[in-house]
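Chemist: The sequence isn't on hand, but the structure is:
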């Protein structure tokens, strides 16, 4: 691999550096797992290529170690700083793109995010996943079908969102469970529930990832969105969001999660407008439709 440099490097130095790369790669030759061997040797190749190309200084190396150490220290069972780092470097979206290849009209995937929690409460069709979370009510409806348009009954749909203050329940630290739930599609593949209208919010920026964004002149803001994870036997699990059309942050989402196909119309209805299920809403509310198409499991 050719390594560029802002200054000339002597042939002797090039040989010394390339010899080290070869020795480190060779150290994994006895690895019995072929995939692990490939991963480690390729990682070494590209990592050393980066180090050599930018001519990393020992001070920069030390600061990088301190950054990663800080990311580890701030990570706990409710906050994953390394996911934030992966998201903000585009690594999460790239991995998702690689592992969710385009397949017909299957709904596109996007980032998982750091705030999914196992064991969300179950709601029935038409139930309210907000559980008291602050925000404008939003009626969400749609269908889940396979690639041929056949309904997928009994698909599990996990949904979670931030409240109107841009916070997820786990960020409050008081044990509340709100703005997250799961439900199952009906026999005809349809689903419907009440949630909260998405609003923009900042990813946690009080840690090392936030300092990195500040130092590089980047914003921590995410475009307004609602999370979905859809699971059904025989189909590829889908992790995705839907985004609010007209949001000014669609082109600058801090984790590169926006895709045109996932931008939806959240139609705002005035106070007093009848709701689809007869619920009485004091103020305004929104309504959005999201039809989901699942790729087969072997796609």
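Modeler: Noted; the coordinates are in hand. Since the model is a prediction, treat every value here as computed from it, not as a measurement.

Chemist: all contacts plus neighbour counts: C-alpha atoms, from now on.
Modeler: Noted.

Chemist: remind me, longest helix of the protein?
Modeler: As assigned by DSSP state H, the longest helix anywhere in the chain is helix 34-54.

Chemist: and after that one, which helix or strand comes next?
Modeler: Of the helices and strands lying after helix 34-54 in sequence (DSSP states H and E), the nearest is helix 58-74.

Chemist: quick revisit: mind listing what's buried along the longest helix of the chain?
Modeler: 37, 40-41, 44-45, 48-49, 52 (16 or more other CA atoms under 10 Å).

Chemist: To which secondary structure element type does residue 82 belong?
Modeler: helix (DSSP: H, G, I helix; E, B strand; the rest coil).

Chemist: any idea how far residue 218 is from the closest residue to it other than its chain neighbours?
Modeler: Of all residues not flanking residue 82 in the chain, residue 71 sits nearest, at 6.5 Å (CA to CA, 6 or more residues apart in numbering). The gap separating residue 71 from residue 218 is 18 Å, by CA to CA, to the nearest Å.

Chemist: Between these two, which has more neighbouring residues?
Modeler: residue 71 (19 against 14; other CA atoms under 10 Å).

Chemist: Wait, the more buried one touches residue 79, no?
Modeler: No - at 10.2 Å, residue 71 does not count as touching residue 79 under the criterion of CA atoms under 8 Å.

Chemist: So residue 237 sits against residue 293, correct?
Modeler: No - assessed by CA under 8 Å, residue 237 is found out of contact with residue 293, at 10.8 Å.

Chemist: Tell me which of the two has more neighbours.
Modeler: More crowded of residue 237 and residue 293, by other CA under 10 Å: residue 293, with 24 against 18.

Chemist: Wasn't the more buried one part of a helix?
Modeler: No - per three-state DSSP, residue 293 lies outside any helix segment and is strand.

Chemist: Now for it: which residues touch it?
Modeler: 105-107, 144-147, 149 (CA atoms under 8 Å, 6 or more residues apart in numbering).

Chemist: Below is structure B, check it against A:
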């Protein structure tokens, strides 16, 4: 490896991987080296620019903790998350499309029954959500598990607003199970647009490149059932001004739905709303395969 220069260093690094006994890792690392080196050559990367890049990534790591995942935000805003999601979720045309997972999913969400209010005090206009889970042939999928989560009307998820003791009170998220006909219904709050956290390095990157930090209003779903591929997706609120400029590139036209406004009255399950309320009805179609 003596006398390596800018023309020979790429092949030297690739050659150093020859003893890697994990073929997939060797493939990934080889391609990563080739593309990184090609990038540096293409833009004639300077030492100062590379130092700034390292400082940026270091800061992304420093701000990341169990409440905030800045690396996911970085991947999302560069479109990498959606690219990986898309190329790994090719499904029959009548299946519900997948979209990005996002950084605010939490394991161990509260378990609710159909008809319960999952908002748990989160701020927002009341909303009644219903739908059915089906297979590609139209067959209902009974007892499928749904994880649901969303922000409040101020644009914050529960993990972003801990209580005075620093603990997270889980709000506007929960786990439900479909009935024997694959149907579900619950109460929550109206989905609203919100900005991703932009007070850190990813936010500065967006500002420097003339981009906004906003996501269109949406409701997250993760749906799992034996014999079917797990679906991670959103349902987006029709008419939102950010549908065509989602900062994480997650919108799909098939995932846009109407939230219908109602005067005070009774929901389909008999729930009484004394103030104006909204309803969303959306069905999901899962692809057959391993859960």
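Modeler: Nice, I can see it. All values derive from a computational prediction rather than experimental measurement.

Chemist: about what we covered before: adding secondary structure, write the contacts of residue 293 of structure 1 out as CSV.
Modeler: Converted to CSV, the contacts of residue 293 of structure 1 look like this (three-state DSSP):
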residue, secondary structure
105, coil
106, coil
107, coil
144, strand
145, strand
146, strand
147, coil
149, coil
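
Chemist: Among those, the buried ones, what's the ChimeraX command?
Modeler: One line in ChimeraX is enough to select the buried members of the contacts of residue 293 of structure 1, burial here meaning 16+ other CA under 10 Å:
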select :106,107,144,145,146,147
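
Chemist: Including distance to residue 15 of structure 1, could the contacts of residue 293 of structure 1 go into CSV?
Modeler: Formatted as CSV, those follow (distance: CA to CA, whole Å):
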residue, distance to residue 15 of structure 1
105, 51
106, 49
107, 49
144, 58
145, 58
146, 55
147, 54
149, 59
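
Chemist: Among the contacts of residue 293 of structure 1, pick out the one closest to residue 60 of structure 1, please.
Modeler: Nearest to residue 60 of structure 1 among the contacts of residue 293 of structure 1: residue 107, at 41.6 Å, using CA to CA.

Chemist: if I look at that closest one, how far off is residue 196 of structure 1?
Modeler: In terms of CA to CA, residue 107 of structure 1 sits 22 Å off from residue 196 of structure 1.

Chemist: May I ask you to confirm that residue 295 of structure 1 is in contact with residue 106?
Modeler: Yes - the criterion here is CA under 8 Å, and residue 295 of structure 1 meets it with residue 106 at 5.4 Å.

Chemist: Give the residues shared as contacts by the two.
Modeler: When contacts are counted by CA under 8 Å, 6+ apart, residue 295 of structure 1 and residue 106 are jointly contacted by 146-147.

Chemist: Strands along the stretch 51-200 of structure 2, start to end?
Modeler: 126-135, 145-149, 173-177, 183-189, 194-195 (DSSP state E, counting those that start in this stretch).

Chemist: need these in TSV with distance to residue 249 of structure 2, can you?
Modeler: Formatted as TSV, these follow (distance: least, CA to CA, whole Å):
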stretch	distance to residue 249 of structure 2
strand 126-135	25
strand 145-149	19
strand 173-177	23
strand 183-189	24
strand 194-195	13
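
Chemist: Tell me which of those strands sits nearest to residue 269 of structure 2.
Modeler: Of the strands of the stretch 51-200 of structure 2, nearest to residue 269 of structure 2 by CA to CA is strand 183-189, at 8.4 Å.

Chemist: give me the stretch of structure 1 that the closest one matches.
Modeler: Under the alignment (TM-score structural alignment), strand 183-189 of structure 2 falls on residues 190-196 in structure 1.

Chemist: Same check on stretch 247-257 of structure 2?
Modeler: Stretch 247-257 of structure 2 covers residues 254-264 of structure 1 once aligned (TM-score structural alignment).

Chemist: One more: stretch 16-28 of structure 2?
Modeler: Counting by TM-score structural alignment, stretch 16-28 of structure 2 sits on residues 27-39 of structure 1.

Chemist: If we ignore the residues flanking it in sequence, what's nearest residue 274 of structure 1?
Modeler: residue 280 (7.5 Å).

Chemist: re the thing from before, which residues touch the counterpart of the residue nearest to residue 82 of structure 1 in structure 2?
Modeler: Structural alignment (TM-score structural alignment) places residue 71 of structure 1 against residue 60 in structure 2. The neighbourhood of residue 60 of structure 2, defined by CA under 8 Å, 6+ apart, consists of 70-71, 200-202.

Chemist: could you pull out the helices for structure 2?
Modeler: So, for structure 2 - with DSSP H - the helices run 9-15, 23-42, 47-63, 70-77, 80-87, 201-208.

Chemist: Identify the residues contacting the last one?
Modeler: If I follow you right, that is helix 201-208 of structure 2. By CA under 8 Å, 6+ apart, helix 201-208 of structure 2 touches 56, 59-60, 70, 73-74, 197-198, 212-213.
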